[in-house]
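Trainee: let's see this in three dimensions:
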Amino acid sequence: MSHPHPELSSPPPLDQNALRIVGLGGLGEVGRNMTVFEHGGQLLVLDCGVLFPEPHHPGVDLILPDFTAIRDRLDDIAAIVLTHGHEDHIGGLPYLLRERPDVPVVGSRLTLALVAAKLKEHRIRPTLVEVAEGHRSTFGAFDCEFVAVNHSIPDGLAVAIRTAAGLVLHTGDFKMDQFPLDGRITDLRAFARLAEEGVDLFMVDSTNAEVPGFTISERELAPAIDAVFRDAPQRIIVSSFASHVHRIQQVLDAAQDHDRKVAFVGRSMVRNMKLAGDLGYLRIPPGVLVELGELEKLPPARTALICTGSQGEPMAALARMANRSHSIRIERGDTILMASSVIPGNENAISTVINGLTRWGAHVVHKGNARVHTSGHASAGELAYCYNLIRPRNVLPVHGEWRHLDANARIAIRTGVPPEHVVIAENGVVVDLVRGEARIVGKVPAGNVYLDARAIGGVTEAALRDRRTLAAEGVVTVLAIVDADTGKLAEPPDFVVRGFVHQPGDFDAATPVVEETLLRAATEGIGDPWQLEELISRDVSRWARRAFGRQPLIIPIVIDA
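Mentor: Next comes the predicted model:
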């Protein structure tokens, strides 16, 4: 297996007969999926998603892919191809289209409907190109064939990309459910046909590569969901992804069977389910769906709510119900059905929500205590099956954290792919497919771009470090009035302390530190206020570390007397 190295430099010019692949997101993380293909002087973008922030990203709303590597080549983009409609694959699209709105956006019917609704909110009118499984279309130098795959949202597509450099098969997010609710299975016949043609590079979903066996079918969840609706004594509140049409269908069917009325809660849930219903992907039983106001007039034992918040997102409906900031109040006897898996990194947030709901008297049913969710991703057995079916020349695992990528690579090797033809790359690593061989040739910028309110990229790692310090250590403002002639303190400094546990007068002991700093600066001829503030910040921070074993954020303010 080949791995990226920190000493990688910028890649060399691309050979005219080669295909270049650069992951700008989704490698080493679950989310923010975006891959750029380059051939013949043109680019093809596959997906453009977002990553949701973790607790160590205070104040951040979303994490976007870094477009730096392609920003001066936006006119070379032939198309943006979307594999399916999940946020980690389409959520970054508005921010890329802001920079070039006329790029054709290619996807299936449901995917484009979700995209159109999202872009309308951003006041972007996109050029949409609808495709379906079995379609084959050319975008610039790229001949794309679309293959049906089964996932936790309808209308998922794998993409076979043909160029003069070879054939690449990208699975998108997929699993091999043989009994899907919509009857749309992963098209293994198409995979086999592509295998006969010869797959030069297989890019494979890695999310469940550590999970043995096969992912269970959606249909196997029906008894557990039915049991919740049968046994719940009062109101039922179901949380799910706002795009999980299959799970919502199962909930609506159970509600019909047990004579409960249902209302959707949350803007994204209402919007997405209306789209799915209008397009025929969601079958809403007659008389089951009502408005929230009408539902509240019914006896609790005849009602159910479907809302967002299965990942513990602080602003989603379920989390707000748990902390009593939502208009819907959790009551003793309510049953909460959390019908989604846990995205890595969200475990603590979900646990907090479960504890909050339980505190108010609700009974919480989740994946840990009932079979109420199955993954949308192929497990190790399915991946091995695909490798044996396709027999690719080269493999590039995608969509997963490092441990997922590594586990996927090991499966490929066990099925007979030569280790030197298995490439594990991280975001920004450049892989070239040349004469049937995939190899790492360099690296381009691919850092985190933070969306903070309306500011894109305004939050830096340094700013996040300051925010984390503020949260954990507190802040001390040092107001120093300095005599412009002597460079000495005109009066003792003021220390304004917030969020730092201390006794009154503790920081008076830092006065000599400030005096010594200013004396040393004057001796060295340093009189610029900004430079003085930097020196005071450094020295007072070191003093606080020695004195208290803590290191609050120091904000010095130097004023000339």
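Trainee: from here on, contacts and neighbour counts on C-alpha atoms
Mentor: Fine.
Trainee: correct me, but Leu62 touches Val50?
Mentor: Yes. Under the criterion of Cα atoms under 8 Å, Leu62 is in contact with Val50, at a separation of 6.5 Å.
Trainee: ok, the two, which is more surrounded?
Mentor: For the pair Leu62 and Val50, the greater number of neighbours falls to Val50 (28 against 21), based on other Cα atoms under 10 Å.
Trainee: my read: that one touches Leu64, true?
Mentor: Yes. With contact taken as Cα under 8 Å, Val50 and Leu64 are classed as touching, separated by 5.1 Å.
Trainee: intersection of neighbour lists for these two?
Mentor: Shared between the contact lists of Val50 and Leu64 (criterion: Cα atoms under 8 Å, 6 or more residues apart in numbering) are residues 32, 92.
Trainee: list the contacts of the lengthiest helix in the chain.
Mentor: Secondary structure of the chain read by DSSP state H shows that its longest helix is helix 529-548. If you take Cα under 8 Å, 6+ apart as the criterion, helix 529-548 is touched by 510, 513-514, 517-518, 521, 526, 550-559.
Trainee: from those, which would you call buried?
Mentor: When the contacts of helix 529-548 are checked for burial by 16 or more other Cα atoms under 10 Å, the buried set is 510, 513-514, 517-518, 521, 550-558.
Trainee: next, the structure of the following sequence, for comparison with the previous one:
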Amino acid sequence: MSAAGLRTPPELRPDTLRIIPLGGLGDIGRNMASLEVNGRILLIDCGVLFPDDDHPGVDLILPGIDGIRERLDDIVGLVLTHGHEDHIGAVPYLLKLRSDIPVFGTRLTLALVREKLREHRVRDTDLREIDGDSRETLDEFEIEFVPVNHSIPDAVGLFLRTKAGTVLHTGDFKMDQLPLDGRITDLRRFAKHGEEGVDLFMTDSTNAEVPGFTTPEKDILPALQRVFATSEQRLVVACFASHVHRVQQILDEAVRSGRKVAYVGRSMVKNMGIARDLGYLKVPGNTLIELKDVEHYRPEEVVIVSTGSQGEPLSALSRMANREHPAIHLEPGDTVLLASSLIPGNENSVHRVINGLSKLGVRVVHKGNALVHVSGHASAGELLYCYNIVRPRNVMPVHGEVRHLIANADLAVATGVPRENTIVVEDGDVVDLHAGRMKRVGRIDTGYVFVDGSTVGALSDTELTDRRILGEEGFVTVLAVVNTHNAELLSGPDIHARGFAEDDSVFDRIRDEIAVALVEAMREGVDDTHRLQQVIRRRIGRWVNKTYRRRPMIVPLVIHT
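Mentor: Got it, this is the predicted structure:
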């Protein structure tokens, strides 16, 4: 585990591999890692983390790219394991710092990246398409790509050869033996690399606490068919905008049940258009309709595929739950299917949407009451299998919260990897691999980089705290006009509040007390605006806390005349 007292990492020795996780170890999202040998840096993934209730007003959270800002010229390439937002969402922000970094990814992954770069107006980029059999040499790194199965097509793992040793990185993966697209994780390649010798195995940890094997995608089909068969009115299916396999299943069932399909949500429309154009999504003819045409069909003739499965406040599904969507108005008897997993941290948002839909009389089907989604990550049984065929010398679990990383390390030890050769690290920890031995050598700062509108990284923890107070506790403004020379209160105090008191007359009980306190302070020689504002803040703060048990943000304003 990372420790507060770790020293600044020493200078990197020759022929040593230095690994620094810049995101993704300790939380689910913003995956990114820096691997350095002899002064040359290879980056793996560059994703975003979506904000939760603790980050009011924040749009996205980036990995610790500030940690490599001074080393941009040393980067030989960025390798993307797959096209999920938590692995590619921050690519435009990195390429704005240096646009010609070679970016390697499979066909679908790069198509999704191109769309992001177009939206961000990032030009003069160097995108290089690879597949599961590709090999690349980037200065100090020889890279072999390995096909893996995940919840998005075209995912890959990586096998790296360096002067410091070999590394096998799984990316996000599972071992579905009957995948919908026929693309399985290439375990023969895993075993082959294991026979060559894997000095460091970096393994997906998301489902390390889940026993057994992850349920195959095809096993959810009966549950989906039941939902379609029992939905007598409008059916809305919410899922990840990148889950091509799930949307394919929905399209197929819509055709069987005689329903038309409409996409809702900008990212859903964009991503499914890309997947269709590249051949990853098979859309039967005369199936898709525009959202504006839904009103021309009876509710039972349409299925709507929507974003918002994680309860995002501005998503299409949240707007439906709040009766704020301009085109879709749900009625009692309609059905909403949440065909996705619950990302840790989003529980409150998702439950809020489910409750809102339920109040409308909508039937809500989700993973908690039906088998309508399976994970895209390997469970404990699959991880044990991989450890046994790879037989790595050292293990560093990746992708997950701390509990997932620890559980994954325990699995490695159970298969015979020495405990001292497994290392659980968090973002910013610096690990060196030299002559087959792995050691934590220091720590760098890889704190959250916030995107707030068009501003990147300028939001401080203090500002976030203020926003949380505003959102949770409300705020009070107090205005008073004084003449400090005569110790007179000329106007006010005028008190207004938002967030806990709808009627400002509740402050009548404290208004006179504040007025008396201000006059007394001025008579005692207090003529500084800041000190008079503090008098107001203390008086009203104590009163609000005692009366309402709240600690709102208090904004006093004292004006001299």
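Trainee: return the distance of the longest helix of structure 1 from the chain's centre.
Mentor: Taking Cα atoms, centre = their mean, to the nearest Å, one finds helix 529-548 of structure 1 lying 38 Å from the centre of the chain it belongs to.
Trainee: check stretch 551-561 of structure 2 too.
Mentor: Relative to its parent chain, stretch 551-561 of structure 2 has a centroid offset of 38 Å by Cα atoms, centre = their mean.
Trainee: could you find the closest non-adjacent residue to the aligned partner of Pro445 of structure 1 in structure 2?
Mentor: The pairwise alignment with structure 2 assigns Pro445 of structure 1 to Asp445, based on TM-score structural alignment. Taking Cα to Cα, 6 or more residues apart in numbering as the measure, Asp445 of structure 2 lies nearest to Gly428, with 5.7 Å between them; neighbours along the chain are not counted.
Trainee: would you mind listing the residues in contact with the residue most central in space within structure 1?
Mentor: Here the mean C-alpha position of structure 1 is nearest to the C-alpha of Leu51 (Cα atoms, centre = their mean), at a distance of 2.5 Å. By Cα under 8 Å, 6+ apart, the residues touching Leu51 of structure 1 are 30-32, 62-64, 88.
Trainee: counterpart of it in structure 2?
Mentor: Using TM-score structural alignment, the partner of Leu51 of structure 1 in structure 2 is Leu49.
Trainee: count of neighbours near Tyr280 of structure 2?
Mentor: 18.
Trainee: kindly report the same for Ile237 of structure 1.
Mentor: The local packing of Ile237 of structure 1 (other Cα under 10 Å) involves 23 other residues.
Trainee: in what helix or strand does Glu515 of structure 1 lie?
Mentor: Taking DSSP states H and E as the definition, one finds Glu515 of structure 1 inside helix 511-523.
Trainee: scratch that, Ile306 of structure 1
Mentor: When elements are assigned from DSSP H and E, Ile306 of structure 1 belongs to strand 303-307.
Trainee: tell me what that strand is packed against?
Mentor: Strand 303-307 of structure 1 sits against strand 236-239, strand 261-264, with contacts defined as 3 or more Cα pairs under 8 Å, 6 or more residues apart in numbering; DSSP states H and E.
Trainee: any idea which helix or strand comes after the last one?
Mentor: The C-terminal neighbour of strand 261-264 of structure 1 among helices and strands, as given by DSSP H and E, is helix 267-278.
Trainee: next, the mean deviation of that following helix compared to structure 2.
Mentor: After superposition onto structure 2, the mean distance of helix 267-278 of structure 1 to its aligned counterpart is 1.0 Å, using mean Cα distance after the TM-score superposition for structure 1.
Trainee: which SSE is immediately downstream of that helix?
Mentor: Later in the chain than helix 267-278 of structure 1, the nearest helix or strand by DSSP H and E is helix 292-295.
Trainee: Glu426 of structure 2: how many residues sit nearby?
Mentor: Glu426 of structure 2 sits with 27 neighbouring residues when counted by other Cα under 10 Å.
Trainee: got the contact list for the nearest residue to it once chain neighbours are set aside?
Mentor: Among residues not flanking Glu426 of structure 2 along the chain, Leu25 sits closest, at 4.8 Å (Cα to Cα, 6+ apart). The neighbours of Leu25 of structure 2, taking Cα under 8 Å, 6+ apart as the test, are 31, 398-402, 405, 425-427.
Trainee: aligned partner of Leu25 of structure 2 in structure 1?
Mentor: Leu25 of structure 2 is assigned Leu27 in structure 1 as its aligned equivalent, the criterion being TM-score structural alignment.
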